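Colleague: Return atomic coordinates for the entry below.
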Amino acid sequence: MKMRPFLLLFLTILYSAPAFAIGSDGPAFWTARRAIEFAKENNPDSQLAVQRMLQADAMVQKAGVGFYPRLELFGNYSQTNNPMYSFGNILNQGEFSPDIDFNDPGRTDNLGLGIGVTYRFYNGGRDLAQKKAAKAGVDLSSAESDAIILRLEFEVFQAFQRVIETGKVIQARQKALEAITSSLDVAQSRFAAGDFLKSDLLNLQVEQSQATENLVQARHDLEMAKRVFLTLLGLPGDDLNIEVEEAESPVLPSDLDPVKRPELQKLTAALQAAESRLQAARGSRLPTVDGFARYSYDQGTVLGGEGGSWMAGVNLNFKLFDGHQADAEIAMVEAELGVLRAEQKKLKLALDLEVSQAELALDLARQRLQVTEQMVAQAVESESLTRARFDAGVLLVSELIDSENRLTDSRVRHALASSAVQVAVANLRRAAGFPQYSQDFHQTNTMENQP
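Modeller: Below is the predicted model:
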């Protein structure tokens, strides 16, 4: 079973890492790795996954009940003048005499104490099948938990990159505002000297207002990105300090076969559980054999007698006709198996497509990054030449504005492309069934080598 290592991982992190304890405000600076580890403890989805696994483990314990005998104690006290019951009390207490009146043995009482044990020797294999189904349920719950963690890790990394990305966009917008403000200062000086048109000055002022608006929008986007990020971490508030470490970026997985995907493992476990339930349904056609043993002690105060007795034996039960209940249950489980097999085939095709799409997205993001790097270099050089000509008074304002806009646009595009590459790598790891910073879900401190 995969469940116990998974729980040990969660409980170890939960109780031994005070920096990430539930209810704390988190570390002073966030990295992608720290954020993911924190979210795995504090996000409600991950906590819910642990509880579901505990529930599945309890189902295994419940399914194993049939393999143990049942032991019970019993006791009662009664008085009666009913001839049949009084005669029974007389016999149990050892007070029988030849002169007893069977029609009216008189009033008697009895304190009965005892212990009994029962055990089912055979029930058509249903107990074993149900236990196998419960164990498959643990694997299914573990796969569900892994799927939650896989998605959560990607969403946290994506949200982290969104915060970084919007921060870079703010820098680009800030530089654009500073540049247009500098150009406006030059234009105002030239206008005061009578060497600049009023319409051109107004155009620069409008451009400054637009740059200010873009900066305000970028700051708003950053605040929204922070809130999304904190929500995934399971934290309130919006006070964030982001520390970027290049070594923290996920690396490409060595194997792109989605066979490791938890969704596929979940269906495999569901198939195993259904096959076990089919065995249990078929076992309902077979007989059951139960053994029992019982010891009783009886004592009376009216007659003053006492005595002990025991009984042991075996019960055999076999249903000759159950109204086709077993046939209906078998047909229902067989149909469920057919549905699961069809879903498994469909899921394999969907996961293969998802990996292919993630590969194409990564290839596109890398190409965009290369193009935008060249775009920024070209735009910086072009803007420098354009500004020099504008300061010299040999360039139209519209050309300066176009040059500034191209530089800002190239910087924003480069920031988006850089973030897109990181997100695409993370998405490819998710599509291939790998956590962001380990080889599997039960290994948290080992990084893969960059291929």
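Colleague: contacts, neighbours, all on C-alpha from now
Modeller: Fine.
Colleague: correct me, but Leu201 touches Leu184?
Modeller: Yes. Leu201 is within contact range of Leu184, at 7.2 Å (criterion: Cα atoms under 8 Å).
Colleague: So which residues of the stretch 151-300 of the chain form helices?
Modeller: Remark: helices assigned in the stretch 151-300 of the chain by DSSP state H, counting those that start in this stretch are 198-233, 262-283.
Colleague: do you know how far the residue most central in space within the chain is from Leu48?
Modeller: Residue closest to the mean C-alpha point of the chain, counted by Cα atoms, centre = their mean, is Ile148 at 2.3 Å. In this view, Ile148 and Leu48 are 10 Å apart by Cα to Cα, to the nearest Å.
Colleague: again, but for Ala342
Modeller: 29 Å.
Colleague: Please apply the same query to Thr12.
Modeller: Counting by Cα to Cα, the gap from Thr12 to Leu48 is 17 Å.
Colleague: Okay, helices next: where are they in the stretch 1-150 of the chain?
Modeller: So, for the stretch 1-150 of the chain - with DSSP H, counting those that start in this stretch - the helices run 3-16, 32-42, 44-63, 83-92, 126-192.
Colleague: Just send the ones you listed back as JSON lines, with distance to Thr212 too.
Modeller: Shown next, in JSON lines, are the helices of the stretch 1-150 of the chain (distance: least, Cα to Cα, whole Å):
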{"stretch": "helix 3-16", "distance to Thr212": "45"}
{"stretch": "helix 32-42", "distance to Thr212": "31"}
{"stretch": "helix 44-63", "distance to Thr212": "39"}
{"stretch": "helix 83-92", "distance to Thr212": "100"}
{"stretch": "helix 126-192", "distance to Thr212": "6"}
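Colleague: now the other sequence, so there's something to compare against:
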Amino acid sequence: MNIKTYIVFSFVFFGFIATAQDVLTTDEAMKLALEHNYGIKIATNTVEVADNNQGILNSGYLPTLTGNAGASIDVQNSDGELANGETRVADGAETRRYNASINLNYTLFDGMGRLYNYKRLKEEYLLSELEARQTIETTMVQLFSIYYTIAQLSENSDVLEETLIISKDRLRRSGYQFDYGQNTKLDVLNAEVDINNDSISVINIKQQLKNTKRDLNVVLGNKKSEEFRVETELNFLLELNKETLLEKMKANNVSLLQAESNINISEYDIKTSKAQFLPTVGLVGSYGWNESTNNSPLAFTLQNTNTGVSAGLNLTWNLFDGGGTITRVKNTKLFLENQKLQKEQLIIDIERNFNNAWDNYQNKLLIFQVQEDNIKTAQNNFDRTEEKFKLGQVTSIEFRQAQLNLLNAELSRNQAKYDAKLAELDVLQISGELLNVQF
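Modeller: The predicted structure is shown next:
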């Protein structure tokens, strides 16, 4: 199969596929990722673990209740002398003992350590939610980055196919002109070379498009076939206000919220450590049953049964543990101080990143607008050159140059278009608004 036949077949094949493909919208892509992305699923399970840990069953506030039971049999041979001088022998005398009890232990006071640990578990749950949100935001950025790459490749593919059509028309005209002696064989050969180059570009971009769709499918949890198209119409959030986003960033940026949560956890750790300086008061109680039987003729009691309830309080006070608790409190305070310093540093870094992202977004929008204007100039130049080429007033080389200028302008416009959208996503992520806007 020669290159021309292959291209014709490719146009027919891909044209058929394009009509059969479903359009994957950004909303649908987000929904599929949230439901099926494996990273998000793992993060969700981690949140459930933290939710279980913060429950009353893991708080230490409930008592412990244990049950014990036992049984034993003793077989002994014994002999004994009674008061009247009579001697008795007991061979194989059995003694059976049975017991059962229920024991209750409950901590009444532990220096408030239990309370602070419970609050710490609550804060760890909030931290796990923030970590899950960070995973979702990262996945969404990855999703949109691949999605818009597909959109850009799709538009570039259309541009390259249109370029190939123009090149084929040029070859046909060059062939006619050569047949009528209006140009040389060199013009025909140049047109064939350009067709081959354009054909290779089309083949390469089709393969890139397939590969990128597979990349997107991985993010979606392998829930889409490769036969789909994406939306290429973009809406920019031009009403974004820098000062408003900056304030939202300070309140909603996930990294800052995580830093604040870690500070809260460290404060609870300090209080929990200090609680070890205080005594622990506990309540104990039990209900027991004991029974023993003895078939020995020497035994005074053949069966004995006891039942009873007992209760009491105990106090434990670690008066001095070698200084371990003091050391832990000091180290935890220093760790808390470091976390506060890290948060201050993080605020500076994030503000810088936000300002950089905002300026980058504005520049990308400006470049996109310039490229839109450049398209008009390149299209006008190409149309004029094409008219002159048909009239034989310009050479095929000049026509090809105008064609390449238009192609490059369209490819640059597409690049600028999606660069601007990705820059917008960067601004939204840093400001903490990525999951709060409609794409």
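Colleague: that older thread, out of the helices of the stretch 1-150 of structure 1, which is closest to Gln299 of structure 1?
Modeller: Closest to Gln299 of structure 1 of the helices of the stretch 1-150 of structure 1 is helix 83-92 (Cα to Cα; 8.2 Å).
Colleague: roughly how far is the closest one from the heart of the chain?
Modeller: Helix 83-92 of structure 1 sits 65 Å away from the centroid of its parent chain (Cα atoms, centre = their mean, to the nearest Å).
Colleague: do the same with stretch 52-69 of structure 2
Modeller: Distance, centroid of stretch 52-69 of structure 2 to centroid of chain: 33 Å (Cα atoms, centre = their mean).
Colleague: Same check on stretch 257-271 of structure 2?
Modeller: On Cα atoms, centre = their mean, the centre of stretch 257-271 of structure 2 falls 23 Å from that of its chain.
Colleague: What span of structure 1 is that stretch aligned with?
Modeller: Aligned using TM-score structural alignment, stretch 257-271 of structure 2 spans residues 265-279 in structure 1.
Colleague: mean shift of the matching stretch relative to structure 2?
Modeller: Compared with structure 2 after fitting, stretch 265-279 of structure 1 deviates on average by 1.1 Å (mean Cα distance after the TM-score superposition for structure 1).
Colleague: what does stretch 327-347 of structure 1 give?
Modeller: Averaged out, stretch 327-347 of structure 1 is 2.1 Å away (mean Cα distance after the TM-score superposition for structure 1).
Colleague: can you list contacts of that stretch?
Modeller: Leu264, Leu267, Thr268, Ala270, Leu271, Ala274, Glu275, Arg277, Leu278, Ala281, Arg282 (Cα atoms under 8 Å, 6 or more residues apart in numbering).
Colleague: among those residues, who's most crowded?
Modeller: In terms of neighbours by other Cα atoms under 10 Å, those top out with Ala281 at 25 neighbours.
Colleague: quick one, what contacts that one?
Modeller: Contacts for Ala281 of structure 1 (Cα under 8 Å, 6+ apart) come out as Arg126, Ala326, Glu329, Ile330.
Colleague: Pipe the residues you listed into CSV and attach secondary structure per row.
Modeller: Output for those, formatted as CSV (DSSP: H, G, I helix; E, B strand; the rest coil):
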residue, secondary structure
Arg126, helix
Ala326, helix
Glu329, helix
Ile330, helix
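Colleague: which of those residues still touch in structure 2?
Modeller: Checked against structure 2 using both residues aligned by TM-score structural alignment, their matches' Cα atoms under 8 Å, the contacts of Ala281 of structure 1 keep these contacts: Arg126, Ala326, Glu329, Ile330.
Colleague: Would you map the strands across the stretch 301-439 of structure 2?
Modeller: Using DSSP state E, counting those that start in this stretch, the strands of the stretch 301-439 of structure 2 run over residues 303-316.
Colleague: re the thing from before, redo the kept ones among the contacts of Ala281 of structure 1 as CSV? Include neighbour count.
Modeller: Shown next, in CSV, are the kept ones among the contacts of Ala281 of structure 1 (neighbours: other Cα atoms under 10 Å):
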residue, neighbour count
Arg126, 22
Ala326, 17
Glu329, 17
Ile330, 19
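Colleague: how close does the counterpart of Val141 of structure 2 in structure 1 sit to Ser254 of structure 1?
Modeller: Under the alignment by TM-score structural alignment, Val141 of structure 2 pairs with Phe154 in structure 1. Using Cα to Cα, Phe154 of structure 1 is found at 18 Å from Ser254 of structure 1.
Colleague: The two: which has the busier surroundings?
Modeller: Phe154 (21 against 14).
Colleague: Please verify my assumption that the more buried one contacts Ala426.
Modeller: Yes. The pair Phe154 of structure 1 / Ala426 is scored as a contact, 6.3 Å apart, by Cα under 8 Å.
Colleague: quick one: common contacting residues for the two?
Modeller: Both Phe154 of structure 1 and Ala426 are in contact with Gln436, where contact means Cα under 8 Å, 6+ apart.
Colleague: now the residue mapped onto Arg126 of structure 1 from structure 2: how far from Gly60 of structure 2?
Modeller: In structure 2, the residue equivalent to Arg126 of structure 1 is Gly113, according to TM-score structural alignment. Here Gly113 of structure 2 is placed at a distance of 10 Å from Gly60 of structure 2 (Cα to Cα).
Colleague: burial count for Ile56 of structure 2?
Modeller: So Ile56 of structure 2, with other Cα under 10 Å, has 11 neighbours.
Colleague: same deal with Leu160 of structure 2?
Modeller: Neighbour tally, Leu160 of structure 2, other Cα under 10 Å: 22.
Colleague: For Ala58 of structure 1, see how far away the aligned residue in structure 1 for it is.
Modeller: When structure 1 is aligned by TM-score structural alignment, Leu160 of structure 2 is paired with Arg173. Distance, Arg173 of structure 1 to Ala58 of structure 1, using Cα to Cα: 56 Å.
Colleague: For Glu410 of structure 2, which non-adjacent residue is closest in space?
Modeller: Ile375 (6.3 Å; Cα to Cα, 6 or more residues apart in numbering).
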